[in-house]
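Student: missing the sequence, but the structure's below:
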């Protein structure tokens, strides 16, 4: 089944994807220092990848955006202690807002065939 334009939670996808990029930017800015950062750097990169994965799942399976949004909220909260205060609070807030938008979004209803609309 083809998903038409406007049938995806675009605002939620954008917020969650930008949150993942923002949280992952600082540890990956100098990849040579990643081993020095240790477990904290690895946790930050994994959280960032998981957020980008949530955004990709929202894009690919918009009918299940609410579960990806809930995961983005949990990851946003986890980013506060594990990822440089959630990407200096900006990434965490973007993940929380994007996750809330995804949880609140519902796919448009399909009109019955032959309803003339």
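Tutor: Structure's in. What do you need? Treat the numbers as computed from the prediction; the structure is a model and nothing was measured.

Student: Going by C-alpha atoms from here, please, whenever you check contacts or count neighbours.
Tutor: OK.

Student: Return the distance of the residue most central in space within the chain relative to residue 64.
Tutor: In the chain, the C-alpha nearest the mean C-alpha coordinate belongs to residue 16, at 2.9 Å (CA atoms, centre = their mean). The gap separating residue 16 from residue 64 is 15 Å, by CA to CA, to the nearest Å.

Student: Against that first model, consider the following:
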């Protein structure tokens, strides 16, 4: 879920949806219903709130259209000041303006390149040298000279005196 949220303007979409829900909730309250009906713009209030909620969901689903949808949210928020009881008493308008500007300002985060993505053919020998250090190569060379059978024998018997152990000539 976290990777889904990071790959799109999640918070801006959430603020736009909340702005639309807040604008839609004002006409539905019993105390404000008579005030909204007296204004005669209840249809515009519903339209602005529903389009704003749809724009917020589309910001999530189509992040490539974030600039257009953010601009729509900003324009609807400014229109809600006139048509929807001072923009839902300035709360819905403020949420819509903030969500719209966040949608416009959001840019996709580029994934950090992994080690293999950033290598070119020219860098490959240097990367291989760094990956396999000289100490690792000396251990591998030492193991291959001894051989696995001699390492099992020397591990099974421990000489009491290290000077008493027979000296091997390097091959």
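Tutor: The structure has been received and is ready for your questions. This is a predicted model, so every value here is computed, not measured.

Student: that older thread, and the residue nearest to the centre of the first structure, what helix or strand is that in?
Tutor: Taking DSSP states H and E as the definition, residue 16 of the first structure sits inside helix 10-28.

Student: hmm, who's touching that helix?
Tutor: Contacting residues not belonging to helix 10-28 of the first structure are listed as 33-34, 37, 41, 44-45, 47-52, 54-56, 58-59, 69, 72, 83, 86-87, 90-95, 97-102 [CA atoms under 8 Å, 6 or more residues apart in numbering].

Student: Now a ChimeraX select for only the buried ones of the residues you listed.
Tutor: Applying 16 or more other CA atoms under 10 Å to these, the buried members can be selected in ChimeraX as follows:
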select :34,41,44,45,47,48,49,50,51,52,54,55,56,58,59,69,72,83,86,87,91,92,93,94,95,97,98,99,100,101,102
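
Student: Sort out which of the contacts of helix 10-28 of the first structure are in helices and list them.
Tutor: Applying DSSP state H to the contacts of helix 10-28 of the first structure, the entries found in helices are 34, 37, 41, 44-45, 47-52, 54-56, 58-59, 69, 72, 86-87, 90-95, 97-102.

Student: show me the contacts for residue 8 of the first structure.
Tutor: Neighbours of residue 8 of the first structure in contact, by CA under 8 Å, 6+ apart: 58-59, 62, 107.

Student: Pick out the most distant pair among those.
Tutor: Farthest apart among the contacts of residue 8 of the first structure by CA to CA are 59 and 107. That separation is 12.3 Å.

Student: Quick one: residues contacting residue 89 of the first structure.
Tutor: Neighbouring residues of residue 89 of the first structure by CA under 8 Å, 6+ apart: residue 80.

Student: Kindly recompute the last result at 10 Å.
Tutor: Neighbouring residues of residue 89 of the first structure by CA atoms under 10 Å, 6 or more residues apart in numbering: 19, 23, 76, 79-80, 83, 95.

Student: Compute the distance between the counterpart of it in the second structure and residue 57 of the second structure, please.
Tutor: Mapped onto the second structure by TM-score structural alignment, residue 89 of the first structure lines up with residue 90. When CA to CA is applied, the distance between residue 90 of the second structure and residue 57 of the second structure equals 22 Å.

Student: The residue nearest to the centre of the first structure maps to what in the second structure?
Tutor: Per TM-score structural alignment, residue 16 of the first structure is aligned with residue 16.

Student: Before I go, just wanted to say thanks for your time.
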